[in-house]
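[1] Structure here, sequence nowhere to be found:
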């Protein structure tokens, strides 16, 4: 699966993964290769916070992968009715690939990653090439990217909720959903967002951080 050697992670919370995530051998191998490439590139460009390098499997991989389980359990989009179809994803401001590239490693469906930084795009392309995941890179600012319809829009640590909804608006269909990884200020953001947006929202406790929240937003429309 690649020329880099990888080792089994000692920080992966195996019991949690076994109970709530379907981690196949292929997914595990893809994540191992992703980790090795991330550490290699981290020496050249700042992809993740230095203090999280030794906690990639929990701080980044599991934090992102929890979306797979929550969407599976709480969204009508996954899987696509009884046909077993998988939703299409758009990751806004993909950065080092969280959560979008992790979703692709779990074969959650076709993933589009939007990133304006050329060096980060080069990193993402190498991970995609060596892992063989179903993902497409869009080297562009979100505002300048031509719209195309997707089922689920996601982001991590990019912008407040109202701005994220504005970014994603042109990619939405009436059935589309937003799934965002947010921090402790999510309730304040949601209150502020509801001044200009009408939304149906549900909050889920993070698997990895007691201060964090995963928020699902449906039926988003501009108020008034």
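    Perfect, I can see it now. This structure is a prediction, so every number in the text was calculated from the model and none was measured.

[2] only C-alpha atoms for contact and neighbour calcs from this point on.
    Fine.

[3] Helix, strand or coil: sort out residue 126 for me.
    Three-state assignment for residue 126 (DSSP: H, G, I helix; E, B strand; the rest coil): helix.

[4] tally of neighbours for it?
    Using other CA atoms under 10 Å, residue 126 has 14 other residues around it.

[5] Point to the residue nearest the middle of this structure.
    The centre of the chain sits closest to residue 99, judged by CA atoms, centre = their mean, with a distance of 2.2 Å.

[6] My read is that that residue contacts residue 158, right?
    No - the criterion here is CA atoms under 8 Å, and residue 99 misses it with residue 158 at 11.5 Å.

[7] what distance separates stretch 212-219 from the centre of its chain?
    Averaging C-alpha positions (CA atoms, centre = their mean, to the nearest Å) puts stretch 212-219 13 Å from its chain's average.

[8] Give the full set of residues in contact with residue 163.
    The contact partners of residue 163, by CA atoms under 8 Å, 6 or more residues apart in numbering, come to none.

[9] And it, how far from residue 169?
    From residue 163 across to residue 169, the span is 10 Å (CA to CA, to the nearest Å).

[10] how near is the residue nearest to the centre of the chain to residue 114?
    12 Å.

[11] Could you do residue 130 as well?
    Distance of residue 130 to residue 114, given as CA to CA: 19 Å.

[12] What segments of this structure are strands?
    When secondary structure is read from DSSP state E, the chain shows strands at 89-92, 111-115, 135-139, 152-156, 177-182, 197-205, 213-222.

[13] returning to what we had before: between residue 163 and residue 169, what contacts are shared?
    By CA under 8 Å, 6+ apart, no residue touches both residue 163 and residue 169.

[14] Got another one to weigh against that:
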């Protein structure tokens, strides 16, 4: 799957096991993707880290089942990850994973708009909202040097064009390594348009 230490691979495998177990009761990932969990979700999440540059604090919005936040925390134990999730059941799952795997992460059980600003070096969100709705939520938890990393599907250009009506920002669209129809958007240097 990925070139990682045995300890890290063990944590990723344990996380995948927990994700499968809990997905029976709560919808953490689409049931149709459970058979391809490592490629479809873990590798897809892990690729975001390669776009992060230097960071000490990562904030994952709408963390859901922990993708990408938990994966990032497992791969970068020296850095802190904030996981924000408003669904109480999913927040309980995230807290269980963080505790069981002894991760350097904090779960915030609440809405993105009401959680204290995290001032993170990197802010991510996977399948949360279109960019025009996502950007104001993300900016709340960043600072002037934050890098915003969002995996996006086929409509990413439309989303960029809509967002540019309200904000000026630098964008770098990198092809996804797990889905030929997707990109990883890296956004920086935000200003009001």
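    Yep, that arrived. Everything numeric in this text was worked out from a predicted model, so none of it was measured.

[15] Work out the TM-score between the chains.
    Overlay of the two chains. TM-score (TM-score structural alignment, normalised by the length of the second structure): 0.96; 192 aligned residues with a CA RMSD of 1.1 Å.

[16] which residues do residue 99 and residue 114 of the first structure both contact?
    Common neighbours of residue 99 of the first structure and residue 114 (CA under 8 Å, 6+ apart) are residue 91.

[17] Tell me how many other residues crowd residue 122 of the first structure.
    So residue 122 of the first structure, with other CA under 10 Å, has 13 neighbours.

[18] swap that for residue 116 of the first structure, sorry
    Residue 116 of the first structure has 15 nearby residues by other CA under 10 Å.

[19] In the second structure, what residue corresponds to it?
    By TM-score structural alignment, residue 116 of the first structure lines up with residue 86 in the second structure.

[20] which residues sit in contact with the spatially closest residue to that match that is not a sequence neighbour?
    Closest residue to residue 86 of the second structure apart from its sequence neighbours, by CA to CA, 6 or more residues apart in numbering: residue 110 at 4.2 Å. Going by CA under 8 Å, 6+ apart, residue 110 of the second structure touches 84-88.

[21] Any chance of those in CSV with distance to residue 155 of the second structure as columns?
    As requested, these are arranged in CSV below (distance: CA to CA, whole Å):
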residue, distance to residue 155 of the second structure
84, 25
85, 25
86, 26
87, 26
88, 30
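
[22] which one of the residues you listed is nearest residue 56 of the second structure?
    Nearest to residue 56 of the second structure among these: residue 84, at 17.0 Å, using CA to CA.

[23] Against residue 125 of the second structure, how distant is that closest one?
    Applying CA to CA, the value for residue 84 of the second structure to residue 125 of the second structure is 10 Å.

[24] which residues do these two both contact?
    Residues touching both residue 84 of the second structure and residue 125 (CA under 8 Å, 6+ apart): 60-63.

[25] Could you point out which of these is nearest to residue 94 of the second structure?
    residue 63 (8.3 Å).

[26] Can you give me the neighbour number for the closest one?
    Per other CA under 10 Å, the neighbour tally for residue 63 of the second structure reads 28.

[27] didn't it look like it was pressed against residue 72?
    No - at 11.5 Å, residue 63 of the second structure does not count as touching residue 72 under the criterion of CA under 8 Å.

[28] After alignment, which residue of the second structure pairs with the residue nearest to the centre of the first structure?
    In the second structure, residue 99 of the first structure lands on residue 68 (TM-score structural alignment).

[29] list the contacts for that match?
    42, 45-46, 48, 60, 124-126.

[30] Reformat the residues you listed as TSV; add distance to residue 183 of the second structure.
    Formatted as TSV, these follow (distance: CA to CA, whole Å):
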residue	distance to residue 183 of the second structure
42	16
45	12
46	14
48	10
60	18
124	14
125	13
126	12
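
[31] Test my guess that residue 116 of the first structure contacts residue 139.
    Yes - using CA under 8 Å as the test, residue 116 of the first structure is close enough to residue 139 to be in contact (5.3 Å).

[32] Residue 147 of the second structure -> the first structure?
    In the first structure, residue 147 of the second structure lands on residue 177 (TM-score structural alignment).

[33] Report the aligned residue range of the first structure for the longest helix anywhere in the second structure.
    Of all segments of type helix in the second structure, defined using DSSP state H, the longest is helix 6-23. Across the first structure, the stretch matching helix 6-23 of the second structure (TM-score structural alignment) is residues 25-42.

[34] on average, how far is that stretch from the matching bit in the second structure?
    Once the two models are superposed, stretch 25-42 of the first structure sits on average 0.9 Å from its counterpart in the second structure (mean CA distance after the TM-score superposition for the first structure).

[35] what does stretch 63-70 of the first structure give?
    Relative to the second structure, stretch 63-70 of the first structure is 1.0 Å off (mean CA distance after the TM-score superposition for the first structure).

[36] what's next to that stretch, contact-wise?
    So stretch 63-70 of the first structure is contacted by 20-21, 98-100, 102-103, 106, 108, 179, 206-208, 214 (CA under 8 Å, 6+ apart).

[37] Drop anything exposed from the residues you listed.
    By neighbour count, with 16 or more other CA atoms under 10 Å, those hold 21, 98-100, 102-103, 106, 108, 179, 206-208, 214 as buried.

[38] ok, which pair from the residues you listed is furthest apart?
    Among those, 108 and 208 lie farthest apart (CA to CA), at 20.0 Å.

[39] Please pull up the equivalent of residue 51 of the first structure in the second structure.
    By TM-score structural alignment, residue 51 of the first structure lines up with residue 32.

[40] wait, residue 29 of the second structure sits on residue 21?
    No - with contact defined as CA under 8 Å, residue 29 of the second structure does not reach residue 21; the gap is 11.3 Å.

[41] Neighbour count: these two, which is higher?
    More crowded of residue 29 of the second structure and residue 21, by other CA under 10 Å: residue 29, with 19 against 11.

[42] Kind regards, and thank you for your time.
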